[in-house]
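Novice: Turn this into a structure:
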Amino acid sequence: MRIVIAGASGLIGTHLSATLRSAGHDVVALVRRAPASASEIRWDPAAGRLDPQALSGSDAVVNLSGAGIGDRYWTRRRIDELFTSRVDATRTLTDAMKKLENPPRTFVSQSASGYYGDSGAAVLPESAPPGTGVLPRLCLEWEAAAHEAPAGVRVLTPRTGIVLSRSGGALGRLLPLLRLGVGGPLGHGRQYWPWITLPDASAAFSFLISSRLRGPANVCAPESADVDSLVAALASALHRPAVLRVPSPVLRLVMGRLADELLLPSQRMEPALLSDAGFHWQHPSLAQAAAWVAAKK
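Specialist: I've put the predicted structure just below:
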C-alpha cells in the first residue's frame, strides 16, 4: 500500500513509518520544511496548503499532527495552539481529499484518551460518552474534523493512551528519575492511566489501516493500571525504589491547569474494538511492558 503520514517525525510516527516500510509498504511523509527525499512532500497545515496530488494514488492517510500536549505550560495561547495544530491540520487533509476524484480509501486520524476526561474507575469502551474540560473538547473537535472526509472514505479515530517507550514520550521526564531511584507516583496514584508500549501502538495503527474497522478505537493495552501500579512496575523492572510521591497540590502549583487535565484525571479505557477484531498485543500485561521499557535493547 501507499500510505501518507502527517506527523511522521513524532514518537509514534517515526516508529510507525519504520514498521510499515519493513512490511513492504510505500510510506510518504508530509513535512513542513523543504523535502529531503522523494519520500517527503511539503505542506503547510497552518495555512491550509496541501497539493491534493500529494494524496493521489494513496491507499491510506495517517494523521498524527499536533503540538505536544504536555510540552509547555498551558497559557491561553498554548491551548489555542493545541486546537489549531490538530483541527486545522486535519481539515487541511480532508479538504485535499475532497478535491480528488478517487480519494484514499482509509483515513486514520489520531485522537486521545483525553476524550473521556476524568471518569474515575468506570470502564470505558469506545461507546462511553466524552468527559468535560479542555482535552475532551479538543478530542471532540479533532474527531469531528476527521469525519469531514469525503463520503466513501473509511475514517478511524484512535484514542491513544500513554505510549510507553524507552526514551521520550509521555514518561520522558519520569523515566530518568526512576532510573536514578528518585521518582515516584503522581498525585494520589489511584487514577487510571491507559497505557500501551510503542511497538504495540505501531502495530495497532498498522492493524487499523489494514482492517475494515471504522470510527473510534481505544488504543491501549488490555490490562488496566492505576498510577501507583504503573510507576511501581516500572521501578521494579529498573530495580529502583519509587517512594517519592509528588502530591496533587504540588503538581497543580508547578503545572497549573495541565495537572488537572493530563496527570490527575482517571481514564480506565478498554480496547474493545481491537480486542473484538482479534488484535494481538506484544506486551499485553504491565509486567511485560515494564520489562520491555527497562531493557537496554
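
Novice: From now on I want contacts and neighbour counts done on CA atoms only, so please keep to that.
Specialist: Noted.

Novice: Do you have the helices of the stretch 51-200 of the chain handy? List them.
Specialist: Ranges of helices within the stretch 51-200 of the chain are 76-98, 134-146, 174-180, 198-210, based on DSSP state H, counting those that start in this stretch.

Novice: so how far is Arg159 from the residue found closest to Pro129 once you drop the neighbours it is linked to in the chain?
Specialist: Distance criterion Cα to Cα, 6 or more residues apart in numbering; nearest residue to Pro129, sequence neighbours excluded, is Tyr116 at 6.8 Å. Look at Tyr116 and Arg159: by Cα to Cα, to the nearest Å, they are 9 Å apart.

Novice: Repeat that for Leu16.
Specialist: For Leu16, the distance to Arg159 equals 16 Å [Cα to Cα].

Novice: ok, now Leu30?
Specialist: Distance from Leu30 to Arg159, by Cα to Cα: 22 Å.

Novice: sorry, back to before: looking at Tyr116 and Arg159, which one has more neighbours?
Specialist: Shown here are Tyr116 and Arg159; by other Cα atoms under 10 Å, Tyr116 has more neighbours (26 against 23).

Novice: For that one, which residues are in contact?
Specialist: Contact analysis of Tyr116 by Cα atoms under 8 Å, 6 or more residues apart in numbering lists Leu124, Ala128, Pro129, Pro130, Gly131, Thr132, Pro136, Gln267.

Novice: And those residues, which of them are buried?
Specialist: Buried members of the contacts of Tyr116, counted by 16 or more other Cα atoms under 10 Å: Leu124, Pro130, Gly131, Pro136, Gln267.

Novice: Max pairwise distance over these: which two?
Specialist: Across these, no pair lies farther apart than Leu124 and Pro136, at 13.8 Å, counting by Cα to Cα.

Novice: let's see this one next to it:
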Amino acid sequence: MAIIVTGASGLLGVPLVAALRGAGERVVTLVRREPRSGDEALWRPAEGVLDPAVLDGASAVVHLAGAPIAERRWTAAYKRELVRSRVDSTRLLVRAMREAGRPPGVLVSASGVDFYGDTGDRVVDEGAPGGSGFLPELCERWEAEAAAAEEFGVRVARLRTGLALSGRGGALVRMLPVFKAGLGAPLGSGKQYWSWISEPDWVGAVRHILATPEVAGPVNMGSPTPVTNAVFTRTLGQVLRRPTMPMPVPGFALSLGLGEFAKAGLLPSHRLRPGKLLDSGYEFTHSDLADALRAVL
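Specialist: Predicted coordinates for the structure are as follows:
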C-alpha cells in the first residue's frame, strides 16, 4: 500500500518523501504535469482533476499543497489564490477519497498556527478556539474541508505548523542575508512568541502521527519551547556569529515593505504547546533553538 503525498516538491514535502522512502515506504506523489513514473499520479486541483482510483487502497494521504503564504504581497487576487489552493484542493482530495473503493485510513493535512490568531503570552494547546482575520479564517475553512473525511471513517490529523526551520528555504533562509550582514533586529515589539519546529522534528512528527492511531484532530506542530521574536533574533545572531541591532523594526515599517502579511503573519504571538505529540510519546530531537538552528544550517 502506498502513501499519497501532495506538495511533495515543497519545503517540507521534499524531506518527508525522502524519509518515508528511506524507511521502505512506497510513496506516490501527486503532480500537476504528466506523470513520469509509477510513483507519480496526475492531479490538477484548479480544474477539479483527480482520479479516485489513485487513492484506492492507499494506506495514508499527506496533503501539503498550497500557495506560499509569505513569498508575494497579498493582493486581492493572491489572497483568492491562497484560499483556492488550500480549500478547493482539500475539497477535491476528500471527494476523491470518498469515491475510492477502499479509502485511505489516514489523512494528514497541513494547516497553520495562524488558526489561533494572536494569543499573546497565553500558552495554547489544541483545544484553544480559533481567532479572527484572514489567516485564522483561512485555516478554519481549510481544516473543515479535511475534517469532512471523518464522515466516512478516515482518521484525520490537521497540522497546525509554526515556523518551520530549514536550511533549504522558507522563512529562515530569507532571513539569512540580513542577519549575515549584521542587520538582524526584532520585529515590532519583539515580545510576540514565535513557535518554531526544526525540519527533522516536523518530519519525525508526521511519521509519528502516521504510525500512532490515537493522534487525530488538530495537532500543534511546534517545539515545546517557543521563544519571543527578540530571543529568536538574538539566538540566530549568536549562531551565525553576527551582531544584531538593538532597535526593533517598527510595525509600520514592516507593513510598508510587506503589506498586509506583516501584521497578519509576523507580529501575532503564538505560544504553542504541542500537547498531542507530547502526550502520545513523541520525543523532540530539537527543543533548544540554538541547537535546532545549528542542525538545519
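
Novice: would a markdown table of the helices of the stretch 51-200 of the first structure with distance to Ser248 of the first structure be doable?
Specialist: Below are these laid out as a markdown table (distance: least, Cα to Cα, whole Å):
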| stretch | distance to Ser248 of the first structure |
| --- | --- |
| helix 76-98 | 22 |
| helix 134-146 | 19 |
| helix 174-180 | 16 |
| helix 198-210 | 28 |
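
Novice: right, and those helices - which one's nearest Trp292 of the first structure?
Specialist: The nearest among the helices of the stretch 51-200 of the first structure, by Cα to Cα, is helix 198-210 at 10.0 Å.

Novice: Mean distance between the closest one and the second structure after superposition?
Specialist: By mean Cα distance after the TM-score superposition for the first structure, the fitted helix 198-210 of the first structure averages 0.8 Å away from its aligned residues in the second structure.

Novice: And the next helix or strand past that helix?
Specialist: strand 215-219 (DSSP states H and E).

Novice: What is the corresponding segment of the second structure for that next one?
Specialist: Mapped onto the second structure with TM-score structural alignment as the criterion, strand 215-219 of the first structure occupies residues 217-221.

Novice: Repeat that for stretch 34-41 of the first structure.
Specialist: Counting by TM-score structural alignment, stretch 34-41 of the first structure pairs with residues 34-41 of the second structure.

Novice: Would you indicate which residues of the matching stretch are buried?
Specialist: Glu40, Ala41.

Novice: can you map out the strands along the stretch 1-150 of the first structure?
Specialist: 2-6, 26-31, 40-42, 60-63, 106-109, 111-112, 123-124 (DSSP state E, counting those that start in this stretch).

Novice: Kindly reformat these as CSV containing distance to Pro185 of the first structure.
Specialist: Shown next, in CSV, are the strands of the stretch 1-150 of the first structure (distance: least, Cα to Cα, whole Å):
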stretch, distance to Pro185 of the first structure
strand 2-6, 34
strand 26-31, 37
strand 40-42, 41
strand 60-63, 32
strand 106-109, 31
strand 111-112, 22
strand 123-124, 22
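
Novice: Quick one: neighbours of the alignment partner in the first structure of Asp279 of the second structure, just the number.
Specialist: By TM-score structural alignment, Asp279 of the second structure lines up with Asp276 in the first structure. Neighbourhood size, Asp276 of the first structure [other Cα under 10 Å]: 8.

Novice: Isn't Val293 of the first structure up against Gly168?
Specialist: No: using Cα atoms under 8 Å, Val293 of the first structure is not in contact with Gly168, being 11.3 Å away.

Novice: When these two are compared, which one has more neighbours?
Specialist: Val293 (20 against 14).

Novice: what's near enough to touch the most centrally placed residue in the second structure?
Specialist: Among the residues of the second structure, the one closest to the centroid is Thr161, at 4.1 Å (Cα atoms, centre = their mean). Thr161 of the second structure makes contact with Ala110, Ser111, Gly112, Val113, Ile197, Asn220, Met221, Gly222, according to Cα under 8 Å, 6+ apart.

Novice: Aligned to the second one, what sits in the first structure?
Specialist: Using TM-score structural alignment as the criterion, Ser111 of the second structure maps onto Ser111 of the first structure.

Novice: now its match, nearest residue through space, not along the chain?
Specialist: Ser111 of the first structure sits nearest to Arg159 (Cα to Cα, 6+ apart), 4.6 Å away.

Novice: What sits closest to Gly112 of the second structure if chain neighbours are left out?
Specialist: What sits nearest to Gly112 of the second structure in space, not counting adjacent residues and going by Cα to Cα, 6+ apart, is Arg160, at 4.0 Å.

Novice: is it true that Leu140 of the first structure touches Tyr115?
Specialist: Yes: between Leu140 of the first structure and Tyr115 a contact is recorded at 6.9 Å, counting by Cα under 8 Å.

Novice: Now for those two: what residues contact both?
Specialist: With contacts taken as Cα under 8 Å, 6+ apart, Leu140 of the first structure and Tyr115 have Pro130 as neighbours in common.

Novice: Of those two, which one has the most company?
Specialist: Tyr115 (25 against 18).

Novice: give me every residue that touches the residue lying closest to that one once chain neighbours are set aside.
Specialist: Nearest residue to Tyr115 of the first structure, sequence neighbours excluded (Cα to Cα, 6+ apart): Pro136, at 4.1 Å. By Cα under 8 Å, 6+ apart, Pro136 of the first structure lies in contact with Gly114, Tyr115, Tyr116, Gly117, Pro130.

Novice: change it to 6 Å
Specialist: By Cα atoms under 6 Å, 6 or more residues apart in numbering, the contact set of Pro136 of the first structure is Gly114, Tyr115, Gly117.

Novice: residues in contact with the second one?
Specialist: Shown in contact with Tyr115 of the first structure (Cα under 6 Å, 6+ apart): Pro130, Pro136, Cys139.

Novice: Kindly recompute the last result at 8 Å.
Specialist: Pro130, Gly131, Leu135, Pro136, Arg137, Leu138, Cys139, Leu140, Arg159.

Novice: I'm done for today, thanks for sticking with me.
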